[in-house]
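>>> Curious how this folds, go ahead:
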Amino acid sequence: MNATAPAPDSELLEHPETRTALRRLTLLVRGYLTVSVVTLVAIVLLRNHSGVVNSAVWIRGTIVVASALVTTVLAARAARGSRGAYRRLRIISAVMVVAIVAIIAAPGPFPLWMKADQAVCGLALIGVAVVANGARLRSLFADGGAATAQRG
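Predicted coordinates:
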């Protein structure tokens, strides 16, 4: 992995197909952040109901908001051409999807409402992973960069 690779050519970043892909990525990440923050607010409001909010819900809700904030920053930096942010976004979106599947599938301390919330977050992150791993963005952010991206 070449940490000093130059940013993609600004002409390629402004290509309509690239802008569309980056806009979709940003919208999906913002949706993930919105759902995560609303969930944390619900956790705070329902904190006195132990059947609905337990310590596992508090921990997971906080982790998800932190992850959503990180992915939001990474998506914004990737949209400005940061290869490192793009790579991190691809990794975090995939890791979080795996974690969400584990939470939904495993019996345990998470109430049904939290599993449903995680499913919504998972759908947004699957969308992020699909867009981020699409040929257009992979080509744009490839090491060696702009020479490999399609201009047309």
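>>> For the rest of this, base every contact and every neighbour count on C-alpha atoms.
Will do.
>>> Can you tell me which helices and strands the lengthiest helix in the chain packs against?
Longest helix in the chain, counting residues (DSSP state H): helix 16-45. When contacts are defined as 3 or more CA pairs under 8 Å, 6 or more residues apart in numbering; DSSP states H and E, helix 16-45 sits against helix 55-79, helix 112-132, helix 135-140.
>>> Proceed likewise with the subsequent sequence, for comparison:
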Amino acid sequence: MDLEPVITKLDRIAGGRAAGEKADDELVEHPRTRRAFTWISWLLALELLIGLAALVVAIVLFAQGTVLAFPVWMRILVVLGMTATLFYFAWRAQKGYRWAYSRLRLFSKIFPVITLVMAAIPGLFPFWMVTEQIVFSLILIGIADFLDSDHMRRVFRRPE
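Okay, the predicted model is just below:
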């Protein structure tokens, strides 16, 4: 089963007109680039684990009769959806696509701000979820740090 046509369409939706632009293969295969993406992948896997743990906690609490507000369930779904999207961006960026690097870099900076602002709203989320949001944000800030390194910006800079 050839998934390339589907992936190409997804890239076109996510990357727009620049969907086909790639960074230099030599720079993408550089050991520092590979190492950065290895760390980013592990951090995203940790994000996924945290999101799944939040889902398990919510299900257990619900099974015990605790009523969880709608924002709690939405937060869980959004975190899992965001993480899946970030994995896609990271995968495509590892292949050298500039648009994917750009999206991953942007969202790893925006999501922590949104998450921390929501965590600061009194009474919106239970304490365990506020803690989860803070940890989630810190991990994303770590991902942004890898993406903002001089080396990574040089790898994915726009051609002149």
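>>> Please work out the TM-score for the two chains.
TM-score for the superposed chains, counting by TM-score structural alignment, normalised by the length of structure 1: 0.86, backed by 143 aligned residues with a CA RMSD of 1.8 Å.
>>> With respect to L12 of structure 1, which of the helices and strands packed on helix 16-45 of structure 1 lies nearest?
Proximity to L12 of structure 1 (CA to CA) singles out helix 135-140 among the helices and strands packed on helix 16-45 of structure 1, at 7.2 Å.
>>> neighbours around whatever residue of structure 2 lines up with S36 of structure 1, how many?
Superposed on structure 2 with TM-score structural alignment, S36 of structure 1 falls opposite G51. Neighbours of G51 of structure 2 under the rule other CA atoms under 10 Å: 24.
>>> hang on, G51 of structure 2 packs against L80?
Yes: with contact defined as CA atoms under 8 Å, G51 of structure 2 reaches L80; the gap is 5.9 Å.
>>> Report the contact partners of the spatially most central residue of structure 2.
Nearest to the geometric centre of structure 2 sits L86, at 3.1 Å (CA atoms, centre = their mean). By CA atoms under 8 Å, 6 or more residues apart in numbering, the contact set of L86 of structure 2 is 44, 104, 107.
>>> just the residues you listed now: which is nearest T131 of structure 2?
Nearest to T131 of structure 2 among these, with distances taken as CA to CA, is L44, at 17.6 Å.
>>> quick one, what contacts the closest one?
L44 of structure 2 neighbours (CA under 8 Å, 6+ apart): 83, 86-87.
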